[in-house]
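**Q** Next comes the sequence, and after it the predicted model I'd like to discuss.
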Amino acid sequence: MTFRAVVFAYHQVGVRCLQVLLARGVEVALVVTHHDNPAENIWFDSVAALAAEHRLPTIMPTEANSSELSAAVRAANPDFIFSFYYRHMLSPELLALARHGAFNMHGSLLPKYRGRVPVNWAILHGETETGATLHEMTAKPDAGAIVAQTAVPILPDDTATQVFDKVTVAAEQTLWNSLPALLSGKAPRLPNILANGSYFGGRKPEDGRINWRQPAQTIYNLIRAVAPPYPGAFTEIEGKRLVIARARLAPSEPLSGANLPLGLQIVDNTLFGLCGDGRAIAIHELQHEGRLISLAEFAQLTHT
């Protein structure tokens, strides 16, 4: 038996999970995705391009729950609705159009890190593990019963991009492994106990501003969590915004000869960020206006 699905998808997880549905023989009757925002750094693959390659009907509505969208989904006559990193909440009325249920892929181990940008938040909070969760969609975000989860490690020096790559594979594995039972109506529904988890909203580029009075580990987590292609953790010197693109925690002992002010300092021909707990972060790549700069350029920038 062939099942029909309407797929709301965007970003890398959207691409990979759409490919899983096609590989498993699901008939994708309609793809709903987003127009790329020209103001955003688009570093991920395109759901629209993948849908075009497979000649799948595709729409890009500006409103998530318009009457036109509802009509298009109803006309597609779906057995299932799937949401894979689609950026808008879907109304209960829309979800009800799927005869056998509506399911979302979320980039955390629910109920932890419900809401926006879960990978970035997990790194910011120093987590050592995250993953992907397939769950039922409800009116409340990331609150429905859990079908399946796959965990991945967050290593001490992993950036958000590296963790996101792992989560993308985890999402693909989760969907691939659970889809046969889901299609046959035999998939589990595990409790998603929200009181045991957490919810976080979106982040803005300004949230990457470094407070050098904080401990080194906290600052390093921020650097990892928003490292390019995300907007980056930054500090300002004489009105110039400097983005720390790549760094490592320095050895635990304070820098010899310290008595230096907090923030960016050159010591023994190496650039460090001196932190509030006396520890330091070794800065390996520093950007100004989107371009990597050398130590000499840093010195010149900060003394002009």
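**A** Cool, the structure landed. Numbering: from 1, shown residues only.

**Q** C-alpha from now on. contacts and neighbour counts both.
**A** Noted.

**Q** Which positions within stretch 209-226 qualify as buried?
**A** 209-210, 212, 215-226 (16 or more other Cα atoms under 10 Å).

**Q** tell me the two of these that are most distant?
**A** Pro215 and Val226 (17.3 Å; Cα to Cα).

**Q** Double-check that Ile244 belongs to a strand.
**A** Yes: inclusion of Ile244 in a strand is indicated when DSSP: H, G, I helix; E, B strand; the rest coil is applied.

**Q** Nearest residue to it in space, please, no chain neighbours.
**A** Beyond its immediate neighbours in the sequence, the residue positioned closest to Ile244 (Cα to Cα, 6 or more residues apart in numbering) is Leu286, lying 4.8 Å away.

**Q** Help me confirm that Leu222 is found in a helix?
**A** Yes: when three-state DSSP is applied, Leu222 is found to be in a helix.

**Q** Next, the contact list for the closest residue to it other than its chain neighbours, please.
**A** In space, Leu222 comes closest to Leu124 once its chain neighbours are excluded; the distance is 5.4 Å by Cα to Cα, 6+ apart. By Cα atoms under 8 Å, 6 or more residues apart in numbering, the contact list for Leu124 reads Thr218, Asn221, Leu222, Arg224, Ala225.

**Q** can we see that at 6 Å?
**A** Remark: with contacts taken as Cα atoms under 6 Å, 6 or more residues apart in numbering, Leu124 is in contact with Asn221, Leu222, Ala225.

**Q** here's the one I want to compare it with:
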Amino acid sequence: MKAVVFAYRNVGVRCLKVLLARGFDIALVVTHEDNPQETIWFESVSSLCRQRGIPFIAPADPATPELQAQVAALQPDFIFSFYYRHMLPVALLAQARHGAFNMHGSLLPKYRGRVPINWAVLHGETTTGATLHEMAAKPDAGAIVAQTAVPILPDDTAYEVFGKVVVAAEQTLWNVLPAMLAGKTPKLPNDLSQGSYFGGRKPADGEIDWNQPAQRVYNLFRAVAPPYPGAWSIIKDHTFVIEKAYLSDNLIENLPANLPRGLAVVDNRIVGVCGDGRALLINELLADGKTVTPEALQNILL
């Protein structure tokens, strides 16, 4: 079977390897040029293509007549999208004889749209996963082919959950491909009325509102912890970014009553006091890009 694959990041790398292991002829890979302003902490699809001798391109816009003509000339049996960042036009999807399918990082229909893992952690979900689904005009709206769930533990960061979802995506694709190759692709309902849709997130969305309950502040930290831009707060013209934190009342004894909300130093440890009176224990804190000690923070706060 011949496939044209749109792919980026770890999910793109792993799912490409699954297609190769299942014997697919990868006629073309469409990927992205890395953004020099973005922290590149993920695997490279283009590097994999160079290693395996797979033709690849990285156009700025996949919705051009030229790309559609190029894909049509290849006459693919399948089109796959694995964490490719752009919506693909319906006319392009129609070039695949046996259908076009996307791997999404949630258990659809929940968390359709952008950065689903970060949103799931932010909202305190305990489960997420990977879903292979048909591509349609609306994002993440086509019939569900297969999905695999993974747990989100109470202290998991989005980065840690992302690692689990990469494995779930690999398993999902590996397990369902035999049926798809046999012409028996499962098509389960994707009831959008039972789900949710979210847009992208920006670094500015990581600003901490210390009036929120501690669990919500902790979820924000987990959702944007490094290698993402981080949860941050500006105090006395200094920008503080939480690198490592933990939420446990047992680790913060003798918390003085009526501490102001925000960053504080208690028993030579940095804490973040929240709206419900509970506090995060902050194990690593940056101030203007440099690690700050409890003593240095105390001097800033005076």
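**A** Everything's here; your move. Predicted, not measured: the structure shown is a model, and the values here were computed from it.

**Q** List the TM-score for the superposed pair.
**A** Overall, the chain-to-chain superposition scores 0.97 on the TM-score scale (TM-score structural alignment, normalised by the length of the second structure); 301 aligned residues with a Cα RMSD of 1.3 Å.

**Q** closest to Gly202 of the first structure among the contacts of Leu124 of the first structure?
**A** Distance from Gly202 of the first structure was checked for each of these by Cα to Cα. The minimum falls on Ala225, at 13.1 Å.

**Q** ok, back up a step: tabulate the contacts of Leu124 of the first structure (a markdown table), appending distance to Ser67 of the first structure.
**A** Compiled in a markdown table, the contacts of Leu124 of the first structure are given as follows (distance: Cα to Cα, whole Å):
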| residue | distance to Ser67 of the first structure |
| --- | --- |
| Asn221 | 43 |
| Leu222 | 41 |
| Ala225 | 38 |
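
**Q** Considering those residues, which is situated nearest to His100 of the first structure?
**A** Checking the contacts of Leu124 of the first structure against His100 of the first structure with Cα to Cα, the nearest one is Ala225 at 37.1 Å.

**Q** Just give me the match in the second structure for that closest one.
**A** Aligned by TM-score structural alignment, Ala225 of the first structure pairs with Ala223 of the second structure.

**Q** was I right about that match contacting Val121?
**A** Yes: with contact defined as Cα atoms under 6 Å, Ala223 of the second structure counts as touching Val121 (5.3 Å).

**Q** follow-up on the earlier one: overlap between the contacts of Leu124 of the first structure and the second structure?
**A** Under the criterion both residues aligned by TM-score structural alignment, their matches' Cα atoms under 6 Å, the contacts of Leu124 of the first structure that remain in contact after alignment to the second structure are Asn221, Leu222, Ala225.

**Q** Buried residues in stretch 174-192 of the first structure, which are they?
**A** Applying a neighbour-count criterion of 16+ other Cα under 10 Å, the buried positions in stretch 174-192 of the first structure are Thr174, Leu175, Trp176, Ser178, Leu179, Leu182, Leu183, Asn192.

**Q** Would you convert those residues into TSV that also reports secondary structure?
**A** As requested, those are exported to TSV (three-state DSSP):
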residue	secondary structure
Thr174	helix
Leu175	helix
Trp176	helix
Ser178	helix
Leu179	helix
Leu182	helix
Leu183	helix
Asn192	coil
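
**Q** Which parts of the stretch 101-250 of the second structure are strands?
**A** Counting by DSSP state E, counting those that start in this stretch, residue ranges of the strands within the stretch 101-250 of the second structure are 112-113, 127-134, 144-151, 197-198, 231-235, 238-246.

**Q** can you map out the helices along the second structure?
**A** 9-21, 45-52, 65-74, 90-93, 116-122, 158-181, 214-224, 294-301 (DSSP state H).

**Q** quick one: the fifth one to the first structure mean distance?
**A** So that's helix 116-122 of the second structure. Overlaying the first structure shows helix 116-122 of the second structure at a mean distance of 0.3 Å from the equivalent residues (mean Cα distance after the TM-score superposition for the first structure).
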